[in-house]
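Enquirer: sequence unknown, structure follows:
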């Protein structure tokens, strides 16, 4: 029985998959807390889709794909901010137009070139094909983003709850705003090889949403989000080996299950509290 349970760890590709899962779990979970509080779920979705043309252009230019992905993510974030501030259209509408347009450009560019890179690996990730370079990239980005979020979490929390109060308090609101967008773009780049563009949004939203339903203090919310994301990442990778499925969708399904359980638990506690008040 022990040999069977430890069997996946004997393969180098599974070892790399576990490593990158553990690396990206922390920054995505921490960032998801701020995105949930700030209502930026669609922003994460927009940037995750919008990096595709940057990846293709970087491949054509012969430069690291991470450079193109990060550049495209920042173009999407900055253009969304500019259009929403200088038009009557609401931000969520602008984000929908921008990310769908950039994603369409990326698909057209991809189909117009010859490449050995499979589109499915870009869209849905290729965790079982992770190499040393991918581990270094994900590890460095994850460490930088996690440290920045933990050091500045109080300022970012105030900015997420009340930007006006943050500005009155003397915080540099513009720096916090674009700093958060920069970290969002970097985190999506870090998760590129693990979950791909489409499934990355699950890692950037679900852990924070689960923690938001579970606890009431923001510090505890970050801790729960990291624990939930780590459990889903490692558990999904491990489970996918035995059920012969792709790791990334398995991880997202586990996070979805956690969210449903947290939702049901919160509803049960709310009904119990209302019943006690009536009695």
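Expert: Structure's in. What do you need? Computed from a predicted model, the values in this text were never measured in an experiment. Numbering: from 1, shown residues only.
Enquirer: switch to C-alpha atoms for all contacts and neighbour counts from now on
Expert: Will do.
Enquirer: in this protein, which residue is closest to the centre?
Expert: By Cα atoms, centre = their mean, the chain has its centre lying nearest to residue 204, at 2.9 Å.
Enquirer: for that residue, which non-adjacent residue is spatially closest?
Expert: residue 32 (4.7 Å; Cα to Cα, 6 or more residues apart in numbering).
Enquirer: correct me, but the one you found touches residue 205?
Expert: Yes: if you go by Cα atoms under 8 Å, residue 32 and residue 205 touch, sitting 5.0 Å apart.
Enquirer: picking up where we left off before, and the helix or strand containing the residue nearest to the centre of the chain, what's buried?
Expert: Using DSSP states H and E, residue 204 falls within helix 192-214. Within helix 192-214, the residues that count as buried by 16 or more other Cα atoms under 10 Å are 192-214.
Enquirer: next secondary structure element downstream of that helix?
Expert: Per DSSP H and E, helix 192-214 leads on to helix 218-243 as the next helix or strand towards the C-terminus.
Enquirer: what helices and strands are in contact with the helix or strand that residue 144 is a member of?
Expert: For residue 144, the host element (DSSP H and E) is helix 132-151. Secondary-structure packing of helix 132-151 (3 or more Cα pairs under 8 Å, 6 or more residues apart in numbering; DSSP states H and E): helix 12-38, helix 173-190.
Enquirer: relative to helix 173-190, how tilted is the longest one?
Expert: If I follow you right, that is helix 12-38. 150 degrees (axes from the mean of the first three to the mean of the last three Cα atoms, to 10 degrees).
Enquirer: off-centre distance for helix 12-38?
Expert: Remark: helix 12-38 is offset 8 Å from the chain centroid, using Cα atoms, centre = their mean, to the nearest Å.
Enquirer: direction-wise, compare it with helix 192-214 and give the angle.
Expert: 40 degrees.
Enquirer: ok, now the shortest one?
Expert: Helix 173-190 runs at 120 degrees relative to helix 192-214, counting by the same axes, to 10 degrees.
Enquirer: helices and strands around helix 173-190, which ones?
Expert: Going by 3+ Cα pairs under 8 Å, 6+ apart, helix 173-190 lies up against helix 12-38, helix 41-61, helix 65-85, helix 132-151, helix 153-161, helix 163-168.
Enquirer: mind listing what residue 221 touches?
Expert: 33, 208, 211, 212, 214, 215 (Cα atoms under 8 Å, 6 or more residues apart in numbering).
Enquirer: put this next to the previous one:
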């Protein structure tokens, strides 16, 4: 399928789900790209995977009650993030241990809940691996509104989030509310993950959160540029991934992740300053 044919399908009224899927995928990629910069700089990629597990019971409850998957996932993720932030204040238990306990427990709860619902196998597959079909119109507005809130929060709290990300002890010494900034960062990650779950799936969502930011990190030494590049890489990969999956009848989530990985490998090899081949050429 040529790009022009894909464009024609996007404007075909009989394929109304396709432009909705593209819009959600691109908006999700932008959100994940922005928040993912803090995740990569803080070295907390595990939090993205954990949040993807944490939102699962909310998705399951929303499915059983025929409610909004977005609102269900956000609610579950935020509650779990608050629990992690509170329990992490105990210095005898490390943050990654608390994350492992609560987020895996949340995922297990989701499995139990959804196992009681009709169509268990099919719905579970949709949650885990994503689907481009069946995205309600209301979710477009939810995703768009959530994206605006997330970007506004990042703009307003950028300096504080960077301070906590790079040096937590220094941030405490400066009098910054580290606990509440941690909560805000967890909530922002949760919002970005829930938005991405619909198209890329619960299992593969970590790639959308981490890979664009990691690729951007290789391409620039400036944080502001990184935070512009990461969402651009994510959105572009979502567009290309959806095009390839639609053209060759491939799973959307897996295709998007493979495109993201290809971009990361190109950056790893050819980045102007930090690319492996670029440095090799300079030394020869």
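Expert: Looks like it arrived, so ask away. On a predicted model such as this, the values are computed, not experimentally measured, just so you know.
Enquirer: superposing both, give me the TM-score.
Expert: Superposed pair, TM-score by TM-score structural alignment, normalised by the length of the first structure: 0.88. Supporting alignment: 275 aligned residues with a Cα RMSD of 2.3 Å.
Enquirer: re the thing from before, can you tell me what the residue nearest to the centre of the first structure aligns to in the second structure?
Expert: Under the alignment (TM-score structural alignment), residue 204 of the first structure pairs with residue 209 of the second structure.
Enquirer: distance check, its match against residue 64 of the second structure.
Expert: 28 Å (Cα to Cα, to the nearest Å).
Enquirer: repeat that for residue 30 of the second structure.
Expert: According to Cα to Cα, residue 30 of the second structure and residue 64 of the second structure sit 29 Å apart.
Enquirer: burial measure for residue 3 of the second structure, as a count.
Expert: Neighbour count for residue 3 of the second structure, taken as other Cα atoms under 10 Å: 12.
Enquirer: the residue nearest to it when sequence neighbours are not counted: neighbouring residues, count only.
Expert: Closest residue to residue 3 of the second structure apart from its sequence neighbours, by Cα to Cα, 6+ apart: residue 243 at 7.7 Å. Residues lying near residue 243 of the second structure (other Cα under 10 Å) number 23.
Enquirer: and residue 243 of the second structure, what's its match in the first structure?
Expert: So, by TM-score structural alignment, residue 243 of the second structure is matched to residue 238.
Enquirer: same check on residue 111 of the second structure?
Expert: So residue 111 of the second structure corresponds to residue 107, using TM-score structural alignment.
Enquirer: list the contacts for its match?
Expert: Going by Cα under 8 Å, 6+ apart, residue 107 of the first structure touches 52, 53.
Enquirer: now swap in residue 252 of the second structure and tell me
Expert: 130, 131, 132, 199, 200, 241, 242, 245, 246.
Enquirer: switch the cut-off to 10 Å
Expert: By Cα atoms under 10 Å, 6 or more residues apart in numbering, the contact set of residue 252 of the second structure is 21, 25, 129-132, 199-201, 238, 241-246.
Enquirer: mind checking what it lines up with in the first structure?
Expert: For residue 252 of the second structure, the aligned residue in the first structure is residue 247 (criterion: TM-score structural alignment).
Enquirer: identify the residue nearest that match in space, chain neighbours excluded?
Expert: Per Cα to Cα, 6+ apart, closest to residue 247 of the first structure is residue 237, 4.9 Å.
Enquirer: the one you found reaches residue 127, doesn't it?
Expert: Yes: judged on Cα atoms under 10 Å, residue 237 of the first structure makes contact with residue 127 at a distance of 8.7 Å.
Enquirer: what do these two both touch?
Expert: In contact with both residue 237 of the first structure and residue 127: 14, 17, 18, 21, 246, 247, 248, using Cα under 10 Å, 6+ apart.
Enquirer: which residue in the second structure aligns with residue 147 of the first structure?
Expert: Under the alignment (TM-score structural alignment), residue 147 of the first structure maps onto residue 152 of the second structure.
Enquirer: ignore what I typed, I meant residue 34 of the first structure.
Expert: Match for residue 34 of the first structure (TM-score structural alignment): residue 38.
Enquirer: right, so of the helices and strands packed on helix 132-151 of the first structure, which gets closest to residue 260 of the first structure?
Expert: Relative to residue 260 of the first structure, the nearest member of those by Cα to Cα is helix 12-38, separated by 16.4 Å.
Enquirer: so how far does that closest one sit from its counterpart in the second structure?
Expert: Superposing on the second structure places helix 12-38 of the first structure at an average distance of 1.2 Å from its equivalents, by mean Cα distance after the TM-score superposition for the first structure.
Enquirer: now do the buried residues in that helix.
Expert: 13-14, 16-38.
Enquirer: same question for stretch 70-82 of the first structure.
Expert: 70, 71, 72, 73, 74, 75, 76, 77, 80.
Enquirer: got JSON lines for those residues, with distance to residue 272 of the first structure too?
Expert: Shown next, in JSON lines, are the buried residues of stretch 70-82 of the first structure (distance: Cα to Cα, whole Å):
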{"residue": "70", "distance to residue 272 of the first structure": "47"}
{"residue": "71", "distance to residue 272 of the first structure": "50"}
{"residue": "72", "distance to residue 272 of the first structure": "48"}
{"residue": "73", "distance to residue 272 of the first structure": "45"}
{"residue": "74", "distance to residue 272 of the first structure": "46"}
{"residue": "75", "distance to residue 272 of the first structure": "48"}
{"residue": "76", "distance to residue 272 of the first structure": "45"}
{"residue": "77", "distance to residue 272 of the first structure": "43"}
{"residue": "80", "distance to residue 272 of the first structure": "43"}
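Enquirer: now, which of those sits nearest residue 173 of the first structure?
Expert: Once Cα to Cα is applied, the member of those that ends up nearest residue 173 of the first structure is residue 77, at 15.9 Å.
Enquirer: any idea what that closest one aligns with in the second structure?
Expert: By TM-score structural alignment, residue 77 of the first structure lines up with residue 81.
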